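**Student:** Structure of the sequence below:
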Amino acid sequence: MLMQHYLTSLFEPKSVAVIGASDREKSVGNIIFKNILHSRYRGQVYAVNPQHELIQGQPAYKSVERIGGRIDLAIIATRPQTVPRIMEQCGRCGVRNTIVIASGFSEAGSSGAALERKVVEIAHTYNVRVLGPNCLGIIRPDIGLNATFTKVSAEPGDLALVAQSGAMCSAVLDWAETSRIGFSSVISLGVTVDVDFGEILDYLIYDDKTRYILMYVEGIRNARRFMSALRSAARIKPIILLKAGRHELGAQAAVAHSGMAAVPDAVFDAALRRTGAVRVQNIGQLFYAAKALSSKFHPRGDRLAIVTNGGGPGAVAADRAGDLGIPLASL
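**Tutor:** Have a look, this model is predicted:
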């Protein structure tokens, strides 16, 4: 019998509780619960809301502790001030993993940082893993799970998207829908108070649904674990990475969003080159890389042929190939 990765119950849960599930249109809890119901998730799904007995036609429980059965994943879609109490409830009833959707933690200043420390302390006390906060959620098309509050889902495929920004996930999903590109996983990390890039990369190495990995990075909490996991993953599966904060103003914006100190770009770039991952500079290049990978085309050599109906564009392309150190084929 094959050993399961320790994050399997997070990304392949057999039961999901949505805490804060709602009938209120356009609320986060409403959209997440509706997405799970409509995505044909094959596991058990529970609504938790102390104010209602039915949510979207499904029985609603007063708290996660009232459910009674095993919960692999609890999605907490409530205000940040309620999260410590809910995390305590999750810990007491044996919930293994949580996704905290709300913002308002370390990225929001000192009071938010104190609230974040309290949540993490409670989670560690009960050995509950936390994805987020300030995240979009996750999508696993192979098990029919869309646990996000985006209105665009993902088709099955072999690309994994791992991003700190929920908006970036949404942008990629919007583009992928029109380009008919599928995903094995869409994982929004948010502030990464617990589960981080390193652990997710470690999981994706062993995920047989994933052949390629796309990443959007703003800040790194555990640089040693990140670099080790990135190096290991890039040896097995191609990784395309977009990092925000190449310049000072971009770095300030990334810090304000993720709540983490920026890494000097020259340092990050030099370290990345040693891992074997490929860095792109903008979302357009990320889209093109995703499209190339999804085409299943694998070049056999390292030379490039340029086919053009105009000499000028061909010369410009040849110059760019020279900039990148790409040899041209002799036809």
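
**Student:** alpha carbons only for contacts and neighbour counts from here, please
**Tutor:** Fine.

**Student:** top helix in the chain by residue count?
**Tutor:** helix 110-126 (DSSP state H).

**Student:** Now the second one, please; I'll put the structures next to each other:
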Amino acid sequence: MGPHFLSRIFTPRSVAVIGASERPNALGTLVFSNLIDAGFNGELYPINPKHENVQGRKAYPDVEAIGRPVDMVVVATPARTVPGILRHCGEHGVKGAVVLSAGFSEGGRVGKRLEQEVMEIAKEYDLRLLGPNCLGIMRPSRGMNATFSNNRAQPGNLALVSQSGAICTGILDWAESQEIGFSAVVSMGDASDVDFGEVLDYLALDRETRSILVYVEGVRNARRFMSGLRAAARMKPVIVIKSGRHAEGSRAAMSHTGALVGADDVFDAALERAGAVRAMTIQQLFSAARILSSGYKIEGNRLAIVT
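**Tutor:** As a prediction, the model looks like this:
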């Protein structure tokens, strides 16, 4: 069996950050700094046509100028520039992209048209895309922190997959105080291309991952979601929390990531059928994370509960 088709995003050997800079608090500055600080163990290239060097590294005007294969690009430029950037990357063999930029389906009619253009380009070049409008991805054991978060996850065996970047940072803040580590932290954002089902399919086979936490705002491809969830839950504990249980939450999810949120009782039944466990609150999700990361396994009738 060959490598999983998402290996280009989860285990890239080379990463180019498009929009890398030294401007304080800019997305490109933060994500490039995070990759350096985390000790990324592959080739790292800053892309910025306005600079010869960025954060002590030789800068390139575009991917073509690197002259070597690039597995993944992280795009941290305005939404309007993304289609042209991805087309150029596709023409030069890039197969994985993480798009941090906002302003797509969550931004109304113009954003939806822009997202459709991006998806057509990605499909044309077989370029798989995480995001847009996402925090990014972390693989702590591999020294990869391709996010603009101030958090730095410790290595562990717990995977976190979240549509909300704020939930990612909140859980990472809490996990740091609890000394809980992660095999992967994946911010899905608008999930225009790579979706929950495909990420769960990857994590089901990932040797570094023993259990999975999932925060869902909405599901775009129900069939693929159920397939990935079922595959993962058969092999590892999967804990899922969903926003939009009530009308107000559904409206918030739609404005946040453009997510379509289905009926809550249908979602409940789907999780039960797949074999996943549902958490109803963030506190329950934290509790599940603590239990799953502890390494304890209950066997037989040896569990006592005091309440």
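
**Student:** Would you mind reporting the TM-score between them?
**Tutor:** The TM-score (TM-score structural alignment, normalised by the length of structure 2) is 0.98; 307 aligned residues with a Cα RMSD of 1.1 Å.

**Student:** If you count neighbours, what's buried in the longest helix of structure 1?
**Tutor:** Judged by neighbour count using 16 or more other Cα atoms under 10 Å, the buried positions of helix 110-126 of structure 1 are 112-113, 115-116, 118-120, 122-123, 126.

**Student:** Then stretch 288-297 of structure 2?
**Tutor:** Buried residues in stretch 288-297 of structure 2, defined by neighbour count with 16+ other Cα under 10 Å: 288-290, 292-293.

**Student:** Is it possible to get JSON lines of the residues you listed that adds distance to residue 137 of structure 2 and secondary structure?
**Tutor:** Output for those, formatted as JSON lines (distance: Cα to Cα, whole Å; DSSP: H, G, I helix; E, B strand; the rest coil):
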{"residue": "288", "distance to residue 137 of structure 2": "22", "secondary structure": "helix"}
{"residue": "289", "distance to residue 137 of structure 2": "19", "secondary structure": "helix"}
{"residue": "290", "distance to residue 137 of structure 2": "21", "secondary structure": "helix"}
{"residue": "292", "distance to residue 137 of structure 2": "21", "secondary structure": "helix"}
{"residue": "293", "distance to residue 137 of structure 2": "20", "secondary structure": "helix"}
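
**Student:** As a markdown table, these with distance to residue 223 of structure 2 would be great.
**Tutor:** Formatted as a markdown table, these follow (distance: Cα to Cα, whole Å):
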| residue | distance to residue 223 of structure 2 |
| --- | --- |
| 288 | 26 |
| 289 | 27 |
| 290 | 30 |
| 292 | 27 |
| 293 | 29 |
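
**Student:** which one of these sits closest to residue 181 of structure 2?
**Tutor:** The shortest separation between residue 181 of structure 2 and any of those is 7.6 Å, and it belongs to residue 293 (by Cα to Cα).

**Student:** What mean distance separates the helix or strand containing residue 232 of structure 2 from the matching residues in structure 1?
**Tutor:** Following DSSP states H and E, one finds residue 232 of structure 2 within helix 222-235. Here helix 222-235 of structure 2 is compared with structure 1 after superposition; its mean distance to the aligned residues, by mean Cα distance after the TM-score superposition for structure 1, is 0.8 Å.

**Student:** any idea how far that helix is from the chain center?
**Tutor:** Using Cα atoms, centre = their mean, to the nearest Å, the mean C-alpha position of helix 222-235 of structure 2 is found 17 Å from that of the whole chain.

**Student:** again, but for stretch 252-261 of structure 1
**Tutor:** Computed by Cα atoms, centre = their mean, the chain-centroid distance of stretch 252-261 of structure 1 equals 17 Å.

**Student:** Just to be sure, residue 157 of structure 2 is in a strand?
**Tutor:** Yes. The assignment for residue 157 of structure 2 is a strand, going by DSSP: H, G, I helix; E, B strand; the rest coil.

**Student:** Nothing else from me, thank you.
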